[in-house]
Every structure is written in C-alpha cells, then in structure tokens.
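> Next input, structure requested:
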Amino acid sequence: MARPDDAVKCWCNRCRSDTYHHIAASHETVVSGTDPRGRDASRRLIYYVVECLGCKDIHFLKIDISPEDLIWCSNSEHPFDSPYVQENYPPRNIARRVPEWIDLIDVSLASMLRESYMALSIGAVRLAAMGGRAALEYIAIEKCEDMGSFKKNVNELVNAGFLAKNLESTILSALDVGSAAIHRGYTPGLESINDVFSIVENIVESVYLLPESGERLSFTTPKRPEKRKS
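Next up is the predicted model:
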C-alpha cells in the first residue's frame, strides 16, 4: 500500500501491526548537552499525537533523535524513516490485545486491567500476574463483599449466582499464579500468563457484560403472541 498524503507508518496496538497514521498534532524541541568528552550530545525530541487510518485509535509517540541521526534525518521527509528511538504510549503491546470492551466496564476495574496489560506488554509478567489476581479479587468484593479470603470471596460469587460452580477451581488457579508471583518469587511463562488473562477476561464478560447483553436481547426481541383461547 502506498503511503497516503501526510501519513506516517508506526505501530498500532489495536491493529497489532505497523499501520499508516495521520498526525493530529506535533511538538519539537532540542535538548542541549555534551558527553563526558565534551562532544555535542544534543538531542532532537519530537512528540506526536497520531490516529490510525485503519481502526481510528489515537495514541502518542516520542521520537528521540541522537546527534548521529540529525544529519540523516534532515534529508528525510519524515523522522519516522530515520534510525530513531521511538517510544509509544500506551506502550507497544505485542503480547496480548486489550479487549474491545475495556471502556464498557467498571472504571476502577478497567484501569486495573489496563495497567496489567501494560506490564505484560513490556515483559513484566510477575506484575501482570499480580494485576490479574487483583482484578479477580476486585470483582468478587465489588459484586458481593469481602469475606476475608480468596477462596471465600470466590465461593460467594458462586453462591450469589454470578459464576457457575465448575469455574470455582479455575478462578482459584488463576489467583494462585498471582499469589505465587508475590510470595514465592514465581515468574509465570507466557502461556501461563495468557491463561490467567483468558480466565480474567472470561469472568469479566460473565459478570459484567453478558447480563447486559441478555437484557438488551430480551428488550429488542418481539414477544411470542399469546395463544387465543378457544
């Protein structure tokens, strides 16, 4: 695909690939300085607000251009084409896609999950495991009450009808990964941490999203006409 006018190519977390972006805003500054040998070590910093031309997701970029790159970049139409150091915010996430429903759930829970995905994106799997555990505990306490232990909290979710009984041991397994990361120095592998977040996402959908979906369907589906009495 040819580059559209005024577009740059960079990573998009939602599309999970390098895509063309529109530059919505930019700011450039030069940080002056010298290295220990007295040589010029000034850096050119460029900040961008960009919008993906595919999914329309908006994110932020910082491009850090070293003195060696300044001459190279002066001959380039876009600093994106240079051997820059690029920082993305939110960070580049190639480990797991943030769910589309993240903005539809409880604000505190959404913030907790975003931080967990951010940790996962930079390889901080122990922090991510702790975040997954915290999210599951938050759901149990927010929907029921704090019963004093993880097992009792999960059991209360089951008793309140939010979860099926056969999911209880599954949730406790995910909680234990976070506990092991905190108390036993455990570093889960990528497959294990993805299993944890598959469980977390499934629970979020079951507790917060599916009931609302059911209500919408019930409201929009025509009712079966009553049978006429003969």
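> From here on, just use CA atoms for contacts and neighbour counts.
Fine.
> the helices in the chain, which residues?
Counting by DSSP state H, the segments of the chain that form helices are 67-74, 107-121, 125-143, 150-159, 168-183, 190-204, 210-220.
> which one of these is the most hemmed in?
helix 125-143 (a mean of 22; mean count of other Cα atoms under 10 Å).
> Turn the helices of the chain into a markdown table, including distance to Leu61.
Formatted as a markdown table, those follow (distance: least, Cα to Cα, whole Å):
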| stretch | distance to Leu61 |
| --- | --- |
| helix 67-74 | 17 |
| helix 107-121 | 16 |
| helix 125-143 | 23 |
| helix 150-159 | 40 |
| helix 168-183 | 32 |
| helix 190-204 | 27 |
| helix 210-220 | 36 |
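> For the comparison step, fold the sequence that follows:
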Amino acid sequence: MSEQIKKIYCNNCSCETKHSVLFYKKKREVDEVDNQVIWYEDDSYYLSECLGCENITLHIESTYSGMGDEITVTQFPPKIIRKEPKWLYRIDGDGIFFGDSDKIEIFREIYIALKNNMPRLAIMGVRALLEMVMIENIRDQGSFVKNLSKLKEDGYISNYQFEAINKVIEAGHASMHRNYKASSEEISSIMDITENIIESIYINKLNITKLNIPPRVKKDN
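You can find the predicted model right below:
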C-alpha cells in the first residue's frame, strides 16, 4: 500500500501542510430500532506527521446522520490560532519583569483559551491582565480610565498605544456584557496590541538597561 498523504493544519508550521498518514482507522456508531438505523456517526481517524517539521497530529473527520455531506473536523492538539510570543520565556524565567506569578499565569491562560476556541474568555483575560500591569507600574488611580491616562502620562505607553488599549478594553466590556464574540482577525489585532504593550513595558525596558555603550571621550584641543 502506497503512503497516504493528506493536507492537515500543523500547529508548528501555523498553516495547512502535507502530512504523511501513519495510522488510519474508521469507526461507525449507530442507533437501531427494529433493525432500522435511526442515527449514525462515522469517524475517520488520521494519526499523521507533517512532511515539513515532523510534528504529530491526530486529525478526526466526523459525519452524522441528517447532516448530509457536512464534515466536522477535530484535531489534537487543538488548532492554535495564536502562539505565545517567543519572549514570554524571559518573563516566565525571572519574576522581576512581571512582579508576581499571577500575571504570568493569566497571560498563559489567555493562550490556552484561544487554543480551545474560547475568544470571550481570552478577551476578558486580556482586560484583567492589562489592569494588573497598569496597577503594578503606576499604582491604582481609582478607575480604569485614570489608570490608563496615568500610564500614558508617565511615559509607559505612546498616544497610539493609549488609543489601542481603549479599543481592547471596549472589546473586554462587550465580551462580558453585550455577548460580543471577536472574529479571528479581531482576536489577532487584540493580541498584537496586548503583546506590544507587555513587550514595551517589560522586555524593551530590560533590553535598554543591558545596552553597553562606551562613554564619549573628550578630544584634546
């Protein structure tokens, strides 16, 4: 039997790639009454290896009675729509950047929510994280709006970032109170803004302190 090749989403490559099917099995579950099938479910299991990065994925295609040719796809590990930034390990590895482990845990939980297709929880987590970051750096000014204004006033964020955070916060309010569910594109924008803020306040500040620039030498007249 020749090698079976199938296109499957690869979390490591962050796109659909060609996979070699290592193992395949099809299963059917049925409900019968008087030897008549009244309901069925067909599941096709593909244990596969990406031909690019060699990542392993379990891909499941399911069809159900009454749904025609519609195929429901599930995979393990779940499809990652947003990866953790590579610089997160620097925060996780040394608590001085984030102050305490609670913010690190919330940051990671945001990506877990995204991995499990829970955009509302992810956005609520972003709002909570940003509030904790603001209070840590400028102390609580009594309201979210005052905290954000103080963060800009003290030079932690630019005017552009100030406006961007306002949009993120509004998305958080809408998720909690107005049944708002962000699209994949909106989630990507919200996470771009959030990661940019965290990187600006913690990582870039650390990078600046590590610059070893030699002092200017006065020239003799």
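> re the thing from before, can you check which of the helices of structure 1 gets nearest to Cys15 of structure 1?
helix 107-121 (14.8 Å; Cα to Cα).
> So for Lys56 of structure 1, which of the helices of structure 1 sits nearest?
helix 107-121 (19.0 Å).
> Distance from the chain centre to the top strand by length along structure 1, please.
Counting by DSSP state E, the longest strand found in structure 1 is strand 17-31. For strand 17-31 of structure 1, the distance from its own C-alpha centre to the chain's C-alpha centre is 21 Å (Cα atoms, centre = their mean, to the nearest Å).
> Now it: buried residues?
19-23 (16 or more other Cα atoms under 10 Å).
> tell me which strands and helices that strand is in contact with?
Using 3 or more Cα pairs under 8 Å, 6 or more residues apart in numbering; DSSP states H and E, the elements in contact with strand 17-31 of structure 1 are strand 7-12, strand 43-52.
> can you give me the angle the longest one makes with helix 67-74?
In other words, strand 43-52 of structure 1. Between strand 43-52 of structure 1 and helix 67-74, the angle comes out at 50 degrees (axes from the mean of the first three to the mean of the last three Cα atoms, to 10 degrees).
> Could you check the angle strand 43-52 of structure 1 makes with strand 7-12?
Going by the same axes, to 10 degrees, strand 43-52 of structure 1 is angled at 80 degrees with respect to strand 7-12.
> Strand 43-52 of structure 1: which residues count as buried?
43-52.
> just so I know, which of the helices of structure 1 lies nearest Tyr84 of structure 1?
Among those, the nearest to Tyr84 of structure 1 by Cα to Cα is helix 67-74 (7.3 Å).
> Against which helices or strands is that closest one packed?
So helix 67-74 of structure 1, by 3+ Cα pairs under 8 Å, 6+ apart, packs with strand 43-52.
> Run the chain-centre distance for the strand it packs on.
Taking mean C-alpha positions (Cα atoms, centre = their mean), strand 43-52 of structure 1 and its chain are 21 Å apart.
> Could you do stretch 59-75 of structure 1 as well?
27 Å.
> likewise stretch 7-20 of structure 1?
The answer for stretch 7-20 of structure 1 is 16 Å, by Cα atoms, centre = their mean.
> And for stretch 44-53 of structure 2?
23 Å.
> now stretch 176-187 of structure 1
22 Å.
> what residues does that stretch touch?
Stretch 176-187 of structure 1 has contacts (Cα atoms under 8 Å, 6 or more residues apart in numbering) with 125-127, 129-133, 188, 196.
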